[in-house]
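**Student:** Dropping the sequence and predicted coords here.
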Amino acid sequence: MVEDAREELLTVREVARRLRVDDTTVRRWIKSGALEAITLPHRGKRQAYRIKKSTLDQLLNSSLPVE
């Protein structure tokens, strides 16, 4: 039952591919607050994020244009 409560988390690259945009665009949306994401501990050159699949689904189902 606990596994049912877990939600799929997507990387910035996975979200970018699904939306057909560049990784940088997804990162910009996260930093501006347009896309909710989970911030992971910083390692390396770039901040790592994970986006809930439900958040992406909401974005895709909304009638608001994404800029």
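**Tutor:** Ah, there it is.
**Student:** rest of the way, CA atoms for contacts and neighbours
**Tutor:** Fine.
**Student:** in what helix or strand does the most centrally placed residue in the chain lie?
**Tutor:** By CA atoms, centre = their mean, the chain has its centre lying nearest to Ile51, at 3.2 Å. Ile51 belongs to strand 49-52 when elements are defined using DSSP states H and E.
**Student:** Pull the residues that contact that strand.
**Tutor:** If you take CA atoms under 8 Å, 6 or more residues apart in numbering as the criterion, strand 49-52 is touched by 7-12, 15, 36-40.
**Student:** Assign a three-state SS to Glu36, would you?
**Tutor:** coil (DSSP: H, G, I helix; E, B strand; the rest coil).
**Student:** For the closest residue to the residue nearest to the centre of the chain other than its chain neighbours, which residues are in contact?
**Tutor:** Nearest residue to Ile51, sequence neighbours excluded (CA to CA, 6 or more residues apart in numbering): Ala37, at 4.7 Å. Residues in contact with Ala37, defined by CA under 8 Å, 6+ apart, are 30, 49-52.
**Student:** Below is an additional structure, to be compared with the one above:
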Amino acid sequence: MIASAELLTVPEVMARLKISRTAVYDLIRTRQLASITLGRARRIPAHALDHLINTRLEQEAA
């Protein structure tokens, strides 16, 4: 378990990936991007975003 993971908001992920809100929620819905819910707020651990990017890079290189 990661004790001090940076948590990103959906708008922060949108800005980092330069994609729409719908695209971020599609990644979450299809379990390509891990997230947690705190109350009504959705948060994405920064390491989950890094994992998504690295996985996509590996897929593109193959």
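**Tutor:** Arrived safely. Everything quoted here is computed from the prediction, not taken from an experiment.
**Student:** What does the TM-score come to for these two?
**Tutor:** TM-score of the superposed chains, computed with TM-score structural alignment, normalised by the length of structure 2, equals 0.75; 56 aligned residues with a CA RMSD of 1.5 Å.
**Student:** quick one on the thing from earlier: just among the contacts of Ala37 of structure 1, which is most surrounded?
**Tutor:** Ile51 (21 neighbours; other CA atoms under 10 Å).
**Student:** any idea what that one aligns with in structure 2?
**Tutor:** In structure 2, the residue matched to Ile51 of structure 1 (TM-score structural alignment) is Ile44.
**Student:** try Thr25 of structure 1
**Tutor:** Checking TM-score structural alignment: Thr25 of structure 1 goes with Ala23.
**Student:** Please identify the helix or strand for its match.
**Tutor:** With DSSP H and E as the test, Ala23 of structure 2 turns up in helix 21-29.
**Student:** which secondary structure elements does that helix contact?
**Tutor:** helix 10-17 (3 or more CA pairs under 8 Å, 6 or more residues apart in numbering; DSSP states H and E).
**Student:** these two touch, right, Arg29 of structure 1 and Leu35?
**Tutor:** Actually, residue 29 of structure 1 is Trp. It isn't Arg. Yes: if you go by CA atoms under 8 Å, Trp29 of structure 1 and Leu35 touch, sitting 5.4 Å apart.
**Student:** rewinding a little: ok, now how distant is the match of Ile51 of structure 1 from Ala61 of structure 2?
**Tutor:** Here the criterion is CA to CA, to the nearest Å. By it, Ile44 of structure 2 lies 25 Å from Ala61 of structure 2.
**Student:** Repeat that for Thr30 of structure 2.
**Tutor:** Taking CA to CA, one finds Thr30 of structure 2 at 22 Å from Ala61 of structure 2.
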